[in-house]
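1. Show me the folded form of this:
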Amino acid sequence: VSSFFFPPDIPSRVNLFYGHTTRWASVAAYVPMFGLSGVFALFATRKKRTWLKFLIMFLMVCSVVPALNCMFYMFNSSYYARWFYMMVLMMILGTVVMLDDDNTKSDRKWKGGIVAYLIGAAAFIIPLGLMFSDNTDTSRYSLGGCMPFLWRFWIYVSITLASIAILWYIFKKYRHTPAFEKVCMIAMSAVIVVYSVVHITNGKQHSNSSKFMVNQVVEGEVELELAEDNFFRIDFYRDSSISPFDNLGLYWGYPSIECFHTVVPGSVMDFYPKIGVSRSVGSRAETKYFGLRAFASVKYSLVSETSKVNDNTFYGFSEYDTQNGYDIYINENFIPMGFSYTKFITQKQFEKITKSKRHEYLCFYIVVPDELAEYYSQFMTQVNYKGKPMDAEETEPVTENEESQESDDSSESSSISLMATKSESKLAFEAAVEERRSMACDTFEYSSSGFRATTTLDSRNVVVFSVPYDDGWQAKVNGEEAKVLKVAYGFMAVECPEGDSVIEFSYRAPGMYEGIIITGAGIVILLGYLFYNKKRGETASYRFFFEDYYEEDDIITVTEKIDVDKIEEEAFNNVGADLNEENPADTNNHVGQDSDGT
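-> Down below sits the predicted model:
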């Protein structure tokens, strides 16, 4: 709410309302210089029912009511929705509408809007700036109270008050002058530049030294084998106490499972929670999920030389090299991209396994939708979970006579249980990895539009790729169209015949061709319309927002073409006509005479 009146806090550094749990503020409703003054002016117009007024008011209510605030995300959970931008754009539109309305009544509305903006800002400035200090030793009035960055608060206050003063001066001195638009643009640009400098400066105070970014990230490099020749991914050691920089793999040109990116396929968001990994704006699975790294073809893991790793969570990695300030470890359980299975497990059975152990079983069995169990039984054996979920500390065996499968499970399927000890579990995991390697693709190449792989199978089977599933993917096997299968909650697979196969995946955004056709047709129609009007000599007569927002009694509507020459001629001929009609004789006698009769 404070961002309606003040420039917003920098991301993840709450200041004005310090202490609440919401730490992110990358979107805000602040309109530079104008603030809410234009919106208040719009609401003051006599035209009560307009879609813009209703929409702005509805979005403002949504911004302060949690259930409504969540509505935009709940209705579309496939992407990271920043619906707040919609409200900002509507507020800007309302401000522009009122700036375009230059009648005298609009001026009064603007003055009222500026005053309302000042009152709203004061409602924050007074209590926040003069609240009691949290310091029990000096219980006295203190400017800013418990805010951690007091000087920053007063800078924001200064920007807001200066914007209000500038806005008032511009309307008083330049409104209805040719310079009004230029002065508004210059003043608003100045406010934007000032706040930008303040924002960047504040951010730098919370940033680490730029030497690391320059020396190790931008100018530094890590030389591994070429991923184009033998595809692999990298990652960085991460645990509860060590959090490396995001996206370093992108700088160095290596694919990575770690990435800070808010726009990802919805399948990524479906997959991670199923194995106990939280996925919000970034993919940041801790190193203890070693099964995920094998499944995702992670071959190298990098650890900063200044970090101390926990050997208990760094299972399966051995020292390889030291480069660019990083110790490099190689994954002994690396599985090449694209592989097959001999057994499958349905999602229902997979979810009976303890969540913290599920990542290991990604390398044991392909996880498939429940309703497709019959289809996958053509290629491999179905397994069902047998036994109670076991915590990591448990070492007691899981006996065969424990509660096994539910009544609807197939009697022909085999059963599994968690390994009795950690050592047994790791031995079984390594055996599963070795089996996946033996059934991996011979080659794998990728490009900006898709990827290509070759494989040799002993029998008809399904080949799995740890590439996020999306509706835009299309597959071909040996040149023929093939169905793209969704497995493991969020990855892709394709059925291949016995023997050698060439697999090709290509991506096209859903609706792209349709969008191109519609856009092209729209351009053709628009050009034809403009050409038609030009040939007829017609010009646009409609003024945007004319009916809805301007005060109707101040609008002069011209319905006929005015003949200025004719009006001037009639006015000239009628000079003195009224006087002649009242007393023609007197008029003739007195024309040209002074008071003395001359």
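
2. From now on I want contacts and neighbour counts done on CA atoms only, so please keep to that.
-> OK.

3. now the helices for the stretch 1-150 of the chain?
-> Along the stretch 1-150 of the chain, counting by DSSP state H, counting those that start in this stretch, helices occupy 37-43, 51-64, 66-69, 71-74, 84-100, 104-129, 150-174.

4. just how off-centre is the last one within its chain?
-> Okay, so that is helix 150-174. Chain-centre distance of helix 150-174: 31 Å, with CA atoms, centre = their mean, to the nearest Å.

5. one step back: ok, and which of the helices of the stretch 1-150 of the chain has the densest surroundings?
-> Sort the helices of the stretch 1-150 of the chain by mean neighbour count, taking mean count of other CA atoms under 10 Å, and helix 37-43 sits at the top with a mean of 25.

6. quick one on the thing from earlier: between the helices of the stretch 1-150 of the chain, which one is closest to residue 485.
-> With distances scored as CA to CA, the stretch of the helices of the stretch 1-150 of the chain nearest to residue 485 is helix 71-74 (26.4 Å).

7. Show me what the closest one is packed up against.
-> Using 3 or more CA pairs under 8 Å, 6 or more residues apart in numbering; DSSP states H and E as the contact criterion, helix 71-74 has no neighbours among helices and strands.

8. In contact with the closest residue to residue 118 other than its chain neighbours: list those residues for me.
-> Taking CA to CA, 6 or more residues apart in numbering as the measure, residue 118 lies nearest to residue 164, with 6.9 Å between them; neighbours along the chain are not counted. When contacts are counted by CA atoms under 8 Å, 6 or more residues apart in numbering, residue 164 touches 33, 34, 114, 117, 118.

9. ok, back up a step: adding distance to residue 298 as columns, could you present the helices of the stretch 1-150 of the chain in a markdown table?
-> What follows is the helices of the stretch 1-150 of the chain, written out as a markdown table (distance: least, CA to CA, whole Å):
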| stretch | distance to residue 298 |
| --- | --- |
| helix 37-43 | 53 |
| helix 51-64 | 42 |
| helix 66-69 | 39 |
| helix 71-74 | 32 |
| helix 84-100 | 37 |
| helix 104-129 | 51 |
| helix 150-174 | 44 |
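
10. between those helices, which one is nearest to residue 229?
-> Between residue 229 and the helices of the stretch 1-150 of the chain, the tightest spacing by CA to CA is seen for helix 71-74, at 41.1 Å.

11. Now the second one, please; I'll put the structures next to each other:
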Amino acid sequence: MVKKNLLLIQEDGKRQYLRMFLLGFFTLLVVLLPIVIFNKGYFIYYGDFNSQQIPFYHLAHDAVRSGQLGWNWQTDLGANFIGSYSFYLLGSPFFWLTIPFPSGAVPYLIPWLLCLKHGMATMTGYAYIRRFVRSPRAAAIGAMLYAFSGFQAYNIFFNHFQDVTAFFPLLLIALEERVNNNRRGVFALAVALMAMLNYFFFAGQVVFVLVYFLFRCTCKDFHITRRKFFSIALESIIGVLLSAVLLLPSCLTILENNRVTERLYGMNMVAYSDRTRIIRIIQSFFMIPDVPARPNLFSTDSAKWASIGGYLPLFGMTGVIGFLGTRKKHWATRITLFCTFCAFIPIFNSAFYAFNGSYYARWFYMPILIMAMMTAIALDDVQISLKQGIWISGGVLLFCLAACFIPIKDGEDIKWFDFANYPIYFVLILALCVLNLCGVVWLAVCRRRGEPVLRRAMALTIGACVLCTASVVYFGVSLGPIPRTYARIGIEGGEKISLPDPREQFYRIDISEDYDNYPMFWGCSNMRAFQSVVPVSIMEFYDQVGVTRDVASRASIEHYTLRGLFSVRYYFDKVNNSKKDEYSFDCGLPGFEYVGIQNEFYVYENQYHIPMGFTYDSYVSQEDVEGRSGMSCEKVLINSIVLNQEQIQKYGSLMKPVLQNNAYGLTEERYLEACRERAEHACDSFRYDSSGFTGTITMEQPNLVFFSVPYEAGWSATVNGQPVDVERVSYGFMAVEAQAGDNVIVFTYETPGLRIGAWLTGAGALLLVLYLLLTRKCRKQEAKQECFHTCWYGYDLQQDVPAAMQYAAYLSRYAGRWNEEGEKSEDASERRDNQK
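-> Take a look at the predicted model:
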């Protein structure tokens, strides 16, 4: 009977995976569905989710369906589409599920994709945890803890992070399969998948898998050999090669980014400058996390978007602490302690991001998977006590409660009960955490009495996952815009805007603060953009003119000369209804005149609009500009082109130099006059698409033609069919030399690294096939020599064992019957003997 039950478990495996997927899917759906119904199909959150995730999906979906995969004109001043969006969505299988749908359906699909991601995370998490946990129900609990951890709840804000957590367990499964089940090729495919999903997270996964591998090598259930070690190394290389078609263009895009080259030095390597960081990390594993950009109990101005979150619904750290206390030499204990050490020391934390100087906790999902497994084992193994974890968790919650009573000083006033920035939210999550802890206490008491608890724990876990995720999501929704307004003027706003077709005469628009990426919905090229990954030339340009450019391009209206330089024709100004009566109909930009209201925005048209592609009659040397203030540098650019010494020697005869003292004075009147001059010497026509652009211009004498398109290595150009050098001028833009008379200027764009990456991917696929064919004989030989296994539990199943309990009852029952039948037969034989 025992053997039959074990066989049923194995046969039920596929259905169990489907159940886990559906469990994760519908658990999140319960949280999101009320919001989706209220918003008539949309899930509208706050912050980056609204500003980036939804418009990026819309823009990328349309670009892919139209085959515009080269240069994207709707991202900032223009950007490498693959390089800019591979971080967000291009490698995600979930994004590609939207491609068959029409453009208008994409925003409606976002909440359903989130549910799919949580379903996948639950299923893959179960597949990994089940390898080390005897009870399927305990493994299911662990999977839910991973898929609905505080990290996951926090990062709904960053929709694309959920792609990584959905598939990460497959990487560890593939490693275990290669070592313990001798399955070749699977690890290479897992590496390729994770590298294509997100290169930023892949860097951290490389480090974590190395750590995981080293700690697992000390275990008797990890059957590593020298041959397997080298085959894993080879499969890692093959996996990277397979991903090269997307990974290489992405890496080439970001390697020049200044944010990548930041490093830690001195005391910053060993101690955080933020006094609250370590205590926030600890709090996030014992309590439901704060939402992004809104630190609550321990306020700080740094790392507000660092993804600090790790709370496991219902259990928190109770199971983990119990496991640590009982299994002190277990590999999971060692990995968890090592990761804790890394989280507390800046230089080790940065190792998961190629030693970048910026602080992030976006690698926490990897040890969280191990912690979820530890909690599942703690539930399944009655030898592990939850008592110590309950006491420590209760103490941390008590400390957080006491922190609310810390007085703060505001000027001369001392305020009490004001330590938390959002007291109501703090009280809510503290109450939920206390309630969860009470649930764990009840489970511990039941288990101590010898009662089976896994079924009860499963029900409580599902309820806790719903409540914990909902508390984060609904608080975030309360911080966001009015959902219907966002949908009306953002997602659906393109239908209410009537502007000239930019394909007939190119222009850009500008928009007021807090509406950065709305034009992505409208199909407009916008100089204001909230996008972290753009050509490095854009960042260098803004730095030169004194405009901060970290994650967004947001030049204020004081930098009005940039509107002329960038060929901005329309400005959209959004005014709150409460201020409409005070509105002056003056946007503050010289040359812009009010033309009407469209899509609830006040629209202004630039009467001095400069078409794309124009010439200068003077130049300024780059050396003369350096050292000047940002505003001074900016004012130069509308009058003169900025050239380096090599370019001056090459093209200096085409224009007159401007004396240093005369280069920087620019009044509004002179600015408008300069705009008029540039427009008189601009291209007659300008046509563009993803592969480049074509401009026509008639000139009286040879000159450089300037285009406010960011310079990148993928650009090449011809003038009247003859190849010409593409010059990087004015701190990041492009110019080419044209001759007197009519000129047809053709710029062609090819994504840097894409062709080489495609060849490398093809080589990786060929190498994988050869590897599998050449090792085919080895597999047969190893199959005879080794005993493979998929699961290794390391403990005895001591509770909730239906098969064993039934078998014991069976033996007891039939033993009793045998005794009764034996006594009856003896009595009958005695009666027969007496009768004889």
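
12. Same list (the contacts of residue 164 of structure 1) but as CSV, adding distance to residue 543 of structure 1.
-> Rendered in CSV, the data for the contacts of residue 164 of structure 1 read as follows (distance: CA to CA, whole Å):
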residue, distance to residue 543 of structure 1
33, 27
34, 24
114, 27
117, 29
118, 32
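
13. how about those, which pair is most distant?
-> Most distant of these, by CA to CA, are 33 and 118, 12.0 Å apart.

14. What is the equivalent residue in structure 1 for residue 708 of structure 2?
-> For residue 708 of structure 2, the aligned position in structure 1 is residue 466, judged by TM-score structural alignment.

15. do the same with residue 293 of structure 2
-> With TM-score structural alignment as the criterion, residue 293 of structure 2 matches residue 12.

16. any idea which of the contacts of residue 164 of structure 1 is the one closest to residue 331 of structure 1?
-> Relative to residue 331 of structure 1, the closest of the contacts of residue 164 of structure 1 is residue 33; by CA to CA it sits at 55.1 Å.

17. Need the nearest residue in space to the closest one, chain neighbours excluded.
-> Spatial nearest neighbour of residue 33 of structure 1, excluding adjacent residues (CA to CA, 6+ apart): residue 163 at 4.8 Å.

18. in a strand, that's where the match of residue 708 of structure 2 is, yeah?
-> Yes - secondary structure assignment (DSSP: H, G, I helix; E, B strand; the rest coil) places residue 466 of structure 1 inside a strand.

19. now it: how far from residue 235 of structure 1?
-> Taken as CA to CA, to the nearest Å, the spacing of residue 466 of structure 1 relative to residue 235 of structure 1 amounts to 15 Å.

20. now do residue 220 of structure 1
-> If you go by CA to CA, the gap between residue 220 of structure 1 and residue 235 of structure 1 works out to 17 Å.

21. These two: which is more packed in?
-> Set side by side, residue 220 of structure 1 and residue 235 show unequal neighbour counts under other CA atoms under 10 Å, the larger going to residue 235 at 27 against 15.

22. Report the secondary structure element holding the more buried one.
-> Assignment of secondary structure by DSSP states H and E places residue 235 of structure 1 within strand 233-236.

23. correct me, but residue 693 of structure 2 touches residue 718?
-> No - using CA atoms under 8 Å, residue 693 of structure 2 makes no contact with residue 718, being 11.0 Å away.

24. Show me the common contact partners of those two, please.
-> Contact criterion CA under 8 Å, 6+ apart; residues bridging residue 693 of structure 2 and residue 718 by contacting each: 746, 747.

25. So those two - more neighbours on which side?
-> Higher neighbour count among residue 693 of structure 2 and residue 718: residue 718, with 20 against 16, using other CA under 10 Å.

26. Residue 52 of structure 1: what's it in contact with?
-> Residues 90, 94 are the ones in contact with residue 52 of structure 1 under the rule CA under 8 Å, 6+ apart.

27. any idea how far the residue nearest the centre of structure 2 is from residue 362 of structure 2?
-> By CA atoms, centre = their mean, the mean C-alpha position of structure 2 lies nearest to residue 161, the distance being 3.2 Å. Plainly put, residue 161 of structure 2 is 9 Å away from residue 362 of structure 2 if you go by CA to CA.

28. Likewise for residue 430 of structure 2?
-> Distance of residue 430 of structure 2 to residue 362 of structure 2, given as CA to CA: 24 Å.

29. now do residue 501 of structure 2
-> Residue 501 of structure 2 is 42 Å from residue 362 of structure 2, where distance means CA to CA.

30. same thing with residue 587 of structure 2?
-> When CA to CA is applied, the distance between residue 587 of structure 2 and residue 362 of structure 2 equals 41 Å.

31. try residue 187 of structure 2
-> As it turns out, when the distance is counted by CA to CA, residue 187 of structure 2 lies 23 Å from residue 362 of structure 2.

32. Please apply the same query to residue 671 of structure 2.
-> 46 Å.

33. Then residue 457 of structure 2?
-> Applying CA to CA to residue 457 of structure 2 and residue 362 of structure 2 gives a distance of 29 Å.

34. cool, and residue 824 of structure 2?
-> Using CA to CA, we find residue 824 of structure 2 at a distance of 73 Å from residue 362 of structure 2.

35. and residue 87 of structure 1, what does it touch?
-> With contacts taken as CA under 8 Å, 6+ apart, residue 87 of structure 1 has the following neighbours: 29, 56, 59, 60.
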